[in-house]
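K.L.:
below are the sequence and a predicted model for it; my questions follow.
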Amino acid sequence: MKTFVFLLILANLLFYAFSEGYLGKPDNPDAARLANQMQAERIVIVSRGEEPPLPAAGGRQEKAAEAPAAAPAETAATEAAANPPADDGRKVCLAWNNLSAVDAERVTLLLGSRFPAFTMNRRLEGGESGGWWIYIPPQANKAEADKKAGELRQLGVTDYFIIQDGPNRFAISLGVFSGQKGGQDRLAELKGKGVRSARLMQRPGKDGTISLQAEGPATAREALFGALNGNLARPAVQDCP
């Protein structure tokens, strides 16, 4: 019993000494409390007095539905040219008069590549013929023209030059011939070497122009006009006389 009373008195004395600081105390009495404090700057208020909204179901699908689905209007002419109406047997004849050699070649290339059902007639108007020219059509820029010239050298063709100015800038000339037969023979020789992009064209003289006539299915008329508007500075076209 005496031992228990002694221990109780000793415990009270130790508690008194600790509370009065006789056994040492921290510099900041709130240090322990601050150490256990929550990081308030990380607390985010998500609502004030009301439940936060739930994410909408299928939100991703709603955003996808808002995206425009229609194709650009500019593609309409291209699609019409690629898929012309079925030929119903009716024919149309179109004429281009007094074209420069460059414009005549543009129309010829367009008809040959996208409207093969049309047959083309070509005629010089006024002035004397400037001969027959073998060439590769103008490239997009000098780098492309140089690249094409390199391909010619690899095929063993060295008799050429790149046109640097004028309407045929960056075209590659492969020779001018006084007669059609000479031009055709040289073109066949180039084709035999693998030059697939070379063409033969009759050149108008100093004051000459070129007239074209194209005959084909009447159902392709509007598609052809749309292709001319979308890809060329449209030359004047009219019905054949």
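P.N.:
Sure thing, it's come through.
K.L.:
when you work out contacts or count neighbours from here on, use the C-alpha atoms and nothing else.
P.N.:
Will do.
K.L.:
what about the longest helix in this structure?
P.N.:
Assignment by DSSP state H gives helix 2-19 as the longest helix of the chain.
K.L.:
doesn't Leu152 make contact with Ala145?
P.N.:
No - using Cα atoms under 8 Å, Ala145 is not in contact with Leu152; the gap is 10.7 Å.
K.L.:
any idea how far Arg60 is from Ala145?
P.N.:
Going from Arg60 to Ala145 by Cα to Cα, to the nearest Å gives 48 Å.
K.L.:
tell me where the chain has helices.
P.N.:
For the chain, the helices defined by DSSP H occupy 2-19, 31-35, 59-66, 75-82, 101-114, 142-154, 180-193, 221-231.
K.L.:
quick revisit: neighbour-wise, which of Ala145 and Leu152 wins?
P.N.:
Ala145 (23 against 18; other Cα atoms under 10 Å).
K.L.:
how far away is the more buried one from Ile162?
P.N.:
Applying Cα to Cα to Ala145 and Ile162 gives a distance of 7 Å.
K.L.:
against that first model, consider the following:
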Amino acid sequence: MLKLIFWLLLLANAALFAMQKGYLGALYSDGREPTRISKQLQADKIKLVVVDAASVSAAGTAPAPAAASTAAAASVSSAADLAPVACTEIGNFSASEARRFSSQLAERTPTLKFVRREIQEVASHMVYLPSLGSKEAADKKADEVRRLGINDFFVIQDSSALRYGISLGIFKTDEAAQKQVASLAKRGLSGAKVGTRSVSSSKVAFQLRDMGGDAKLAFDKIKIDFPSQEVRSCP
């Protein structure tokens, strides 16, 4: 029994000695940070690097100098590719609109040449039969028109050159008036004509010469503020 106790004590002392010398270190790890670091390869060369989030964001969003130069060159090229147009007309403006348009044009394109043109805009068109010369002749013609089944008319009795003529309709556009003339002819009434019934107040159109490049781009932007105005070739 004493021998057994002796050998157990001897083994315990031997195990304690081996632990102190580190002979049993490969068999287990205590999990503590100093122990793990001491076992890393070249642990003394590990460095902590601090990264600035603002610089990372700027680096991710700022365009490269080459890309910015390319975009600028493309913009200049697109303006240069717009060949000058000999003459472009835009209108018809009221007096107040004309002042506003010419002001923007002078401000944004000071070197662009333009000419202001006054226009008399037709307000309406009348389909009519010319004067019959007397009331009796006009009444007789009116009876003939009724017999053709046409009832939308009246005898003109003012002091104009059309007195004792017959009005067969008032139309906003010349195209609509011409269609009425054709329709009346199909129903057997010939000799109808189209004339201007009234003229509106003067309108203004602008003719722009040799417009191209940056001037054309500026004009297109100004035009957005005047959506109802027609752009056309100069007459």
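P.N.:
Right, received. Where do you want to start? Quick caveat: nothing in here was measured; it's all calculated off a predicted structure.
K.L.:
and the TM-score between them?
P.N.:
Comparison of the two superposed chains (TM-score structural alignment, normalised by the length of structure 2) gives a TM-score of 0.33, and 102 aligned residues with a Cα RMSD of 4.3 Å.
K.L.:
related to what we said a few turns ago, what's the closest of the helices of structure 1 to Ala95 of structure 1?
P.N.:
Ala95 of structure 1 lies closest, by Cα to Cα, to one member of the helices of structure 1: helix 101-114, at 10.8 Å.
K.L.:
list the buried ones in the closest one?
P.N.:
Ala101, Asp103, Ala104, Glu105, Arg106, Val107, Thr108, Leu110, Leu111 (16 or more other Cα atoms under 10 Å).
K.L.:
TSV for these, including distance to Gln202 of structure 1?
P.N.:
Compiled in TSV, the buried residues of helix 101-114 of structure 1 are given as follows (distance: Cα to Cα, whole Å):
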residue	distance to Gln202 of structure 1
Ala101	8
Asp103	13
Ala104	11
Glu105	10
Arg106	14
Val107	15
Thr108	13
Leu110	18
Leu111	18
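K.L.:
between these, which sits nearest Lys91 of structure 1?
P.N.:
Distances from Lys91 of structure 1 to these, taken by Cα to Cα, are shortest for Leu111, at 15.3 Å.
K.L.:
which stretches of structure 2 form strands?
P.N.:
85-93, 113-129, 154-155, 166-171, 193-211, 230-233 (DSSP state E).
K.L.:
mind putting those strands into CSV with mean neighbour count and distance to Gly60 of structure 2?
P.N.:
Formatted as CSV, the strands of structure 2 follow (neighbours: other Cα atoms under 10 Å; distance: least, Cα to Cα, whole Å):
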stretch, mean neighbour count, distance to Gly60 of structure 2
strand 85-93, 18, 43
strand 113-129, 17, 46
strand 154-155, 18, 79
strand 166-171, 20, 65
strand 193-211, 16, 41
strand 230-233, 13, 45
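K.L.:
wait, which of these is closest to Leu9 of structure 2?
P.N.:
Of all those, strand 193-211 comes closest under Cα to Cα, at 110.1 Å.
K.L.:
tilt between that closest one and strand 166-171?
P.N.:
30 degrees (axes from the mean of the first three to the mean of the last three Cα atoms, to 10 degrees).
K.L.:
so which elements touch strand 193-211 of structure 2?
P.N.:
strand 85-93, helix 95-108, strand 113-129, helix 174-186 (3 or more Cα pairs under 8 Å, 6 or more residues apart in numbering; DSSP states H and E).
K.L.:
so which of the ones you listed gets nearest Arg197 of structure 2?
P.N.:
Per Cα to Cα, nearest to Arg197 of structure 2 of these: strand 113-129, 5.2 Å.
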